[in-house]
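A.B. asks: Okay, sequence plus prediction incoming.
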Amino acid sequence: MTEKANILDEQAVNRALTRIAHEIIERNKGIDDCILVGIKTRGAYLATRLAEKIEKFEGKPILSGELDITLYRDDLMLKHGSNEPLVQQVDINHNVTDKNVILVDDVLYTGRTVRAAMDAVMDLGRPATVQLAVLVDRGHRELPIRPDYVGKNIPTSSDEQVIVSVEETDGKDSVSIHSK
């Protein structure tokens, strides 16, 4: 893969997350009925950062959790021959019923990962709303899923790949486009 463009650097990622944190607070009129749920791996790190920013702004912590839907996705189910989707890990220790669940992911592409995450959340209860926060929306949706909070819209072609790097796993924060 060849890097074509560096879209967001560390400061731009931080600014985008700060803006999303404020938008979450504003849209939900506070955080009392909210649960942030990060989609592993990078979405979980971004959710942790959003939770820290929200706590700083609101003066109290927001409920949070994580989902690992790797084996929940329908395309992986077909590869592994399973008739039933499997959730690899659900780490949400809060009742989601009547809460505003905010799913957090790094890149929104086809929408299949988000759909699997919504299915996993719905298995836990009936939230008041399910909202979606993504650092990057690159388009090419296959399902009718639209993010509520977007760090950056990056139009791409289907032969390009968006790479999100986070300090926790990659040693730096950045978003870049690579050609396949």
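C.D. replies: Here it is on my side, so go on. This is a predicted model, so every value here is computed, not measured.
A.B. asks: When you work out contacts or count neighbours from here on, use the C-alpha atoms and nothing else.
C.D. replies: OK.
A.B. asks: what residues are up against residue 8?
C.D. replies: Taking CA atoms under 8 Å, 6 or more residues apart in numbering as the criterion, residue 8 is in contact with 174-176.
A.B. asks: Compute the distance between the residue lying closest to residue 69 once chain neighbours are set aside and residue 158, please.
C.D. replies: Nearest residue to residue 69, sequence neighbours excluded (CA to CA, 6 or more residues apart in numbering): residue 87, at 5.5 Å. Going from residue 87 to residue 158 by CA to CA, to the nearest Å gives 28 Å.
A.B. asks: out of those two, which sits in the more crowded spot?
C.D. replies: residue 87 (17 against 12; other CA atoms under 10 Å).
A.B. asks: That one contacts residue 76, doesn't it?
C.D. replies: No - at 11.6 Å, residue 87 does not count as touching residue 76 under the criterion of CA atoms under 8 Å.
A.B. asks: Next one for the comparison:
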Amino acid sequence: MSAAPDQADPPAQGRVLLTGADVSRAVTRIAHELLESNRGADDLVLLGIPTRGVPLARRLARRLAEVEGRAVPAGALDVTMYRDDLRRHPTRELLPTEVPPGGIDDKVVVLVDDVLYSGRTIRAALDALSDLGRPRAVRLAVLVDRGHRELPIRADHVGKNLPTSSAERVSVLLEELDGRDAVLITGGAPA
């Protein structure tokens, strides 16, 4: 599990920024944006970044299949060994990378994550992806973009832009892992 502030186990409470219905609408909107920008689901492969990017990728794949009438492959991309902060946080659980049948070569790969913050997780994902094959294009879909980028990385598809202070913590709760869908914010400006 990542040590980034948005990747640890989320708190059970905080100020609710997105309800379950809001999360559902955001996933649906991202699915439609993906279909529109790709002109359909041909050659799309969704790869979720653990932990919460994986169930989000699977949800997106289901929504895409509902619209397109056919399955859209989804898998998982563990980026642990590609992170640049392993010296500071050396103990991380390795999670499986699951590449759908057919691979990623010459496909449009959509990396899916819950929160985009510094951009370092996505940089690691791009490195991990290059070891798996050569996609035709790579896009990024995130449920929440909270700003504070440290690298020149930007999401192509965003469920919600949430400007935050760096002292705040954005937590995504998903039914598959947490028993409910919500986006919470905790913390605030230090006193």
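C.D. replies: Ah, there it is. Bear in mind that the values here come from a model prediction, so they are computed numbers and not experimental data.
A.B. asks: What value does the TM-score take for this pair?
C.D. replies: Put the two chains on top of each other and the TM-score (TM-score structural alignment, normalised by the length of structure 1) is 0.91; 176 aligned residues with a CA RMSD of 2.0 Å.
A.B. asks: want to throw the contacts of residue 8 of structure 1 into TSV with secondary structure and distance to residue 152 of structure 1?
C.D. replies: Output for the contacts of residue 8 of structure 1, formatted as TSV (DSSP: H, G, I helix; E, B strand; the rest coil; distance: CA to CA, whole Å):
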residue	secondary structure	distance to residue 152 of structure 1
174	strand	12
175	strand	10
176	strand	12
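A.B. asks: top of the residues you listed by neighbour count?
C.D. replies: Going by other CA under 10 Å, residue 175 tops the contacts of residue 8 of structure 1 with 24 neighbours.
A.B. asks: residues in contact with the corresponding residue of structure 2 for that residue?
C.D. replies: Alignment note: residue 175 of structure 1 maps to residue 183 in structure 2; criterion TM-score structural alignment. Residues near residue 183 of structure 2 by CA under 8 Å, 6+ apart: 16-19, 23, 170-173.
A.B. asks: what range in structure 2 does stretch 118-133 of structure 1 sit on?
C.D. replies: The aligned range for stretch 118-133 of structure 1 is 126-141, by TM-score structural alignment.
A.B. asks: what sits up against that stretch?
C.D. replies: Contacts to stretch 126-141 of structure 2, defined as CA under 8 Å, 6+ apart, come from residues 30, 77-79, 82, 103-113, 154-158.
A.B. asks: and with 6 Å instead?
C.D. replies: Contacting residues not belonging to stretch 126-141 of structure 2 are listed as 104-112, 155-158 [CA atoms under 6 Å, 6 or more residues apart in numbering].
A.B. asks: Between the two ends of it, how far is it?
C.D. replies: Terminal residues of stretch 126-141 of structure 2 lie 13 Å apart, using CA to CA.
A.B. asks: Same question for stretch 114-129 of structure 1.
C.D. replies: Its start and end residues considered, stretch 114-129 of structure 1 measures 14 Å (CA to CA).
A.B. asks: coming back round to it: which of the contacts of stretch 126-141 of structure 2 has the largest number of neighbours?
C.D. replies: residue 112 leads these on contacts (other CA under 10 Å) with 32 neighbours.
A.B. asks: Map that one onto structure 1.
C.D. replies: Residue 112 of structure 2 maps onto residue 104 in structure 1, with residues paired by TM-score structural alignment.
A.B. asks: what's the helix or strand harbouring its match packed up against?
C.D. replies: In the assignment (DSSP states H and E), residue 104 of structure 1 maps to strand 100-108. On a contact count with 3 or more CA pairs under 6 Å, 6 or more residues apart in numbering; DSSP states H and E, strand 100-108 of structure 1 meets strand 34-39, helix 42-58, strand 129-137.
A.B. asks: Minimum distance to residue 169 of structure 1: which of these has it?
C.D. replies: Nearest to residue 169 of structure 1 among these is helix 42-58; the distance by CA to CA comes to 8.1 Å.
A.B. asks: That closest one vs structure 2, mean deviation?
C.D. replies: Compared with structure 2 after the fit, helix 42-58 of structure 1 shows a mean deviation of 0.4 Å (mean CA distance after the TM-score superposition for structure 1).
A.B. asks: for structure 2, longest helix please?
C.D. replies: Using DSSP state H, we find that the single longest helix of structure 2 is helix 20-38.
A.B. asks: so it corresponds to what in structure 1?
C.D. replies: By TM-score structural alignment, helix 20-38 of structure 2 lines up with residues 10-28 in structure 1.
A.B. asks: ok now that stretch, how far from the chain's centre?
C.D. replies: 13 Å (CA atoms, centre = their mean, to the nearest Å).
A.B. asks: quick revisit: okay, buried residues for the match of stretch 118-133 of structure 1 please.
C.D. replies: 126, 128-129, 134-135, 138, 140-141 (16 or more other CA atoms under 10 Å).
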